[in-house]
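> everything below, folded, please.
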Amino acid sequence: MSILVKRFTSVESDSKLITNIKDLILQRRHVEAFQLYRNQPHLTSILPSLIKACSLCKTHYAFGLQLHSHSLKLGFHSELILSNSIISFYCKLHDFKSAHKVFDEMSQRDCVSWSAMINHSARNGYYVESLEMFKEMYECRFVAKPELIASVLSVAARCGGTRVGKMIHALSVVDERFVKSVFLSTALVDLYWRSGDSLYAIRVFDGMVNKNEFSWTSMIAGYVGICDYSKAFDCLRQMQLAGIKPNRVTLISVLPACVESRAINLGYSIHGYAFRHGCDSDIRLLSSLVHLYSQHADSLPLAKLIFETITQKDVVLWSSVIAGCSRDKQNAEKSISLFNRMQKEGIQPNDVTLLAVLTACTSIPSINLGSGIHSYVLKAGFDSDLPVTNSLISMYSKCGSLKDSHRVFQETGTPDRVSWSALISAYGVHGYGEQALQLFTEMKAKGIEYDSITMLAVLSACNHAGLVEEGHKLFSEVVKDENLLVNMEHYACYIDLLGRAGKIELASEVLRTMPMKPSPKIMSSLVSACKTHGRLDVAETLLSRFIESEPGNAANHTLLSMIYAESGKWFDVDGIQRNMKSRGLKKIYGFSRVEN
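As a prediction, this is how the structure comes out:
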């Protein structure tokens, strides 16, 4: 009888000890739990919980190894629950070799065993291995949970395994054992977006019965990825109409669309939403907002304000605010001081930073500051970076030093199309049209393909130097070449060239037949040419025709009024002014500022 009482008392005591150890683990008082177990090593049922606790911190790795050794000595290593805990322990502490060894030696496995190994392989970059193990798991008649399938689909999307992803999609449809869930559907949407199959992504999304914030976010990110920003904004609105609140990832996903479509007002709304919902402290979100606000001169002060509130600034954040300041002439010098400050704070500029600060040197303009940045480029080893080198060529040219511009070009190892275009433009701006044409000929001789930007640079060089025949020949080539995109700037340059040379009729014909509506700049240029060469009749005819087609354009009325004034037709001037007044048209005045 006394023996039975002792056994009962012992079992009751062990049960209390196990409960105490589990409570300590739940309270994250791991050291105390380990110490309590050391005094009672016979409590083998608590081993899985203890090994799981060891996986939560690297400092407990040694004790986890001891527990594994202890289980081997006691012969409990073949127990499924304990083996799964050991695999999970090694996986979480990135000892993949030991985890694989335990997994291979298991006499039996379950879904937990396979899931631990597949998840670990996926998270540590062993994408092919994780896909192979998933296939092997299915062949062993185990059906993965939706969360694991979602993880595998994510792996397939990252490593370009679209075919594998489609096979898993087919299995989920055919095999009734697969549990349909929002996790699986969202992973499929993400897979198809990443693989460039937007139709399948939309079809899967539309077929989802339940959608959560992750599903909507995946759709928004997908539309942003294919530059369909209006659809991305529509998804954001529909998401909220469905009663689903956007999370911080949703906001971060949609902000690039605001940047590219210049939807600054929507950016303000997103910022306000983030503030109201406590997301405004997220570093990634704040960085995206700084990038957005830096694109606009009006919101630049807000970008700088957010920038100063961020304690941990990386090179991307510095580059965004420096680029924003460099685009605004009034803040160009501020970008230089920010560039110096970031280096003092231990952040090394990258190529994007240098491109931004070189833009600032051009905006000021200051050849001394530009030379200083050039020195940094050489010291930091960015002289082999073509975009930076091309920016230096352009900077020196716009700051007035054609000699330095050509020197940088000559020091460039392998100049590309942009390099040649920048140098051609430099010679054209400085009035050396024939040298620019010679460079263009040399560029073609070297087999470097030119584009519409190159042709614009050459046309501009002809315009500056008054090379009418060469410019006419070049423009004819541009128009005939189907591979070149002819835009408003090409026509503006060519019409200005003809107008300056007094070829008013030809310029008028080009203006009349051009495939797009002429800009006010082109109109003003041709009218000025007509005035210079005494062809007010042509200007009058042109403007009358444009007023008929665009009666609401005040610029055309104003130009015609000027022509009538030049011809002394004051009665017609008065008629134009009365006509503008009756239509409610007002001349937009220009302003200039003189600084002391």
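
> all contacts plus neighbour counts: C-alpha atoms, from now on.
OK.

> tell me the first helix or strand C-terminal of the helix or strand hosting residue 173.
Assigned by DSSP states H and E, residue 173 belongs to helix 162-174. Per DSSP H and E, the first helix or strand lying C-terminal to helix 162-174 is helix 182-194.

> which neighbouring elements make contact with that following helix?
For helix 182-194, the packing partners by 3 or more CA pairs under 8 Å, 6 or more residues apart in numbering; DSSP states H and E come out as helix 146-158, helix 162-174, helix 198-206, helix 213-225.

> what angle sits between the first one and helix 182-194?
Yep, that's helix 146-158 we're talking about. Inter-element angle recorded for helix 146-158 and helix 182-194: 10 degrees (by axes from the mean of the first three to the mean of the last three CA atoms, to 10 degrees).

> here's the other one to compare against:
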Amino acid sequence: MSTYTQHPLSPISLPFSPSPSLPSHQQPTKPPISSSSPKPISISHSQASWIESLRSKSRSNLFREAISTYIEMIGSGVSPDNFAFPAVLKAVAGIQELYLGKQIHAHVFKFGYGSFSSVTIDNTLVNMYSKCGGLGDVYKVFDRITERDQVSWNSIISALCRFEEWEVAIKAFRLMLMEGFEPSSFTLVSMALACSNLRKRDGLWLGKQIHGCCFRKGHWKTFSNNALMAMYAKLGRLDDAKSLLVMFEDRDLVTWNSMISSFSQNERFMEALMFLRLMVLEGVKPDGVTFASVLPACSHLELLRTGKEIHAYALRTDDVIENSFVGSALVDMYCNCGQVESGRLVFDGVLDRKIGLWNAMITGYAQSEHDEKALMLFIEMEAAAGLYSNATTMSSIVPAYVRCEGISRKEGIHGYVIKRGLETNRYVQNALIDMYSRMGDIKTSKRIFDSMEDRDIVSWNTIITSYVICGRSSDALLLLHEMQRIEEKSTYDGDYNDEKKSSFQT
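Coordinates of the predicted model:
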């Protein structure tokens, strides 16, 4: 058990020590399996040696090699057994190749393992379909398992969480308990994830029971604690998540990243920086996720010097050159701190430029009113890089477009928004309301506002300001009263529904 004394820590001095790290993912296509055309091999193996080789490669996550071994084994006339199928199905799930998985599922029946049903094979089929296929395939396999075990239930609950069927996952968990199976750490991790995606009140009510179950059963593994921390953070209970981190000793990189990203997302930026410092002092090396999570804190607090220190550390690894997310966070940080050209240098240095990086640079230019540069980069992104603009791109480009004096027909950008299918996005609609009000066309601004299904505070502020700019103060005041009335009503309705739900639960 370890505790931290919280001193006034300066976020400026981060005790980084030089040393690298990194990850990546891709999806290949494998040739179909044939059990009829043998492949020539140099040495004849026994069934046991083939299957041991297959299982060893699968355990080592050498998925392509494991699949090749399976194909060679079939080609040499050796039949797979109930040890071979779980190994090769794990490999198929690893590369997420559905067509190949269905061929191996057919082999399960062909070689006589479908009729009497091996629970181990069925469990790995559930896992394979959850990673490669659709929920329908998962249900079909699960429903035909006659003697389910704990792994069967863990597999179906995990699959339901993967497909974001949170309520159904909770029902499956209850059925598992009714059938007399004890939840394992893996079950509780899935349940913590499901709880974090429920409404706040429901999620906390059930999440605390899951936490209590972990405590009673002694499931204090690092990954289960990480899941509980993430659950509390997502449900807005950051201090509970923080207490959990301080309570247990086996903290890993995921533990620290979860806590730092939670602080950043909830705008507790100084704590995000403080926990980065504590993480490094504990000897845990930050990775790309850490940098991408903590740089927004430097950006919002305009801590340029701290941001530069993090940038310098990231340069010692390949996290800037090869990680577009870190690059995006750095560009955003430099632009927010008024160093737009430094942001452009980072942008130019990143090899793998994803849409988020382009958006960060375009937004940086637009916010600094380098409108022509924003428009030129926007054109380069679509014409040269072949990337399509999304809502973030358009909500940044529309203000730059309307400010650009060289463009006469400002409303042309609205046609482009419609062409991209983004006209119903709230952020883009807010930008369009502002654009038309600047052009003096308050009618179109109001029409867009009235068509919005989901208005936020920015939507209301923009339309109210538009009326003030156009000299219609009385209309602006009426809209202000309407906004306050709607806000009061939604607060009352939310409280009433929460009370009603609470009375049913008690």
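
> what TM-score do we get after superposing?
After superposition, the two chains reach a TM-score of 0.74 (TM-score structural alignment, normalised by the length of structure 2), with 441 aligned residues with a CA RMSD of 3.9 Å.

> if we can go back for a sec, with distance to residue 442 of structure 1 and mean neighbour count added, can I get the helices and strands packed on helix 182-194 of structure 1 in CSV?
Listed next are those as CSV, based on distance: least, CA to CA, whole Å; neighbours: other CA atoms under 10 Å:
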stretch, distance to residue 442 of structure 1, mean neighbour count
helix 146-158, 44, 22
helix 162-174, 46, 15
helix 198-206, 44, 16
helix 213-225, 39, 22
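
> with residue 306 of structure 1 as the reference, name the closest of these.
Smallest distance to residue 306 of structure 1 across those (CA to CA): 24.3 Å, for helix 213-225.

> what range in structure 2 matches the closest one?
Mapped onto structure 2 using TM-score structural alignment, helix 213-225 of structure 1 covers residues 150-162.

> pull the longest helix from structure 1.
Across structure 1, the helix with the greatest residue count (assigned by DSSP state H) is helix 2-26.

> does anything pack onto that one? Which helices or strands?
helix 30-38, helix 47-54.

> quick one: closest of those to residue 164 of structure 1.
Smallest distance to residue 164 of structure 1 across these (CA to CA): 32.8 Å, for helix 47-54.

> in structure 2, what range does that closest one match?
Helix 47-54 of structure 1 maps onto no residues of structure 2, going by TM-score structural alignment.

> report the angle between the axes of that helix and helix 2-26?
Compare the direction of helix 47-54 of structure 1 with that of helix 2-26 by the same axes, to 10 degrees and you get 20 degrees.

> buried ones in helix 47-54 of structure 1?
Within helix 47-54 of structure 1, the residues scored as buried using 16 or more other CA atoms under 10 Å are 47, 48, 50, 51, 52, 53, 54.

> any residues touching it, and which ones?
Residues from elsewhere that reach helix 47-54 of structure 1, judged by CA atoms under 8 Å, 6 or more residues apart in numbering: 22, 25, 30, 33-34, 60-61, 63-64, 67, 81-82, 85-86, 88-89.

> just put the helices and strands packed on helix 2-26 of structure 1 in a markdown table and tack on distance to residue 215 of structure 1.
Putting these into a markdown table (distance: least, CA to CA, whole Å) gives the following:
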| stretch | distance to residue 215 of structure 1 |
| --- | --- |
| helix 30-38 | 38 |
| helix 47-54 | 32 |
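
> closest to residue 255 of structure 1 out of those helices?
So among the helices and strands packed on helix 2-26 of structure 1, helix 47-54 is nearest, using CA to CA, at 40.1 Å.

> quick one: the closest one to helix 30-38, angle?
Using the same axes, to 10 degrees: helix 47-54 of structure 1 against helix 30-38 is 150 degrees.

> what helices or strands is the next helix or strand after helix 47-54 of structure 1 leaning on?
Following helix 47-54 of structure 1 in sequence order, the next helix or strand is helix 61-74 (DSSP H and E). Here helix 61-74 of structure 1 touches helix 47-54, going by 3+ CA pairs under 8 Å, 6+ apart.

> picking that back up, mind putting the helices and strands packed on helix 182-194 of structure 1 into a markdown table with distance to residue 500 of structure 1?
As requested, these are exported to a markdown table (distance: least, CA to CA, whole Å):
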| stretch | distance to residue 500 of structure 1 |
| --- | --- |
| helix 146-158 | 57 |
| helix 162-174 | 59 |
| helix 198-206 | 51 |
| helix 213-225 | 45 |
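
> what's the match for residue 430 of structure 2 in structure 1?
Aligned partner of residue 430 of structure 2 by TM-score structural alignment: residue 492.

> so which helix or strand takes in that match?
Following DSSP H and E, one finds residue 492 of structure 1 within helix 488-500.

> so the helix or strand following that helix versus helix 488-500, what angle?
Using DSSP H and E, the helix or strand that follows helix 488-500 of structure 1 in sequence is helix 504-513. Counting by the same axes, to 10 degrees, helix 504-513 of structure 1 points 160 degrees away from the direction of helix 488-500.
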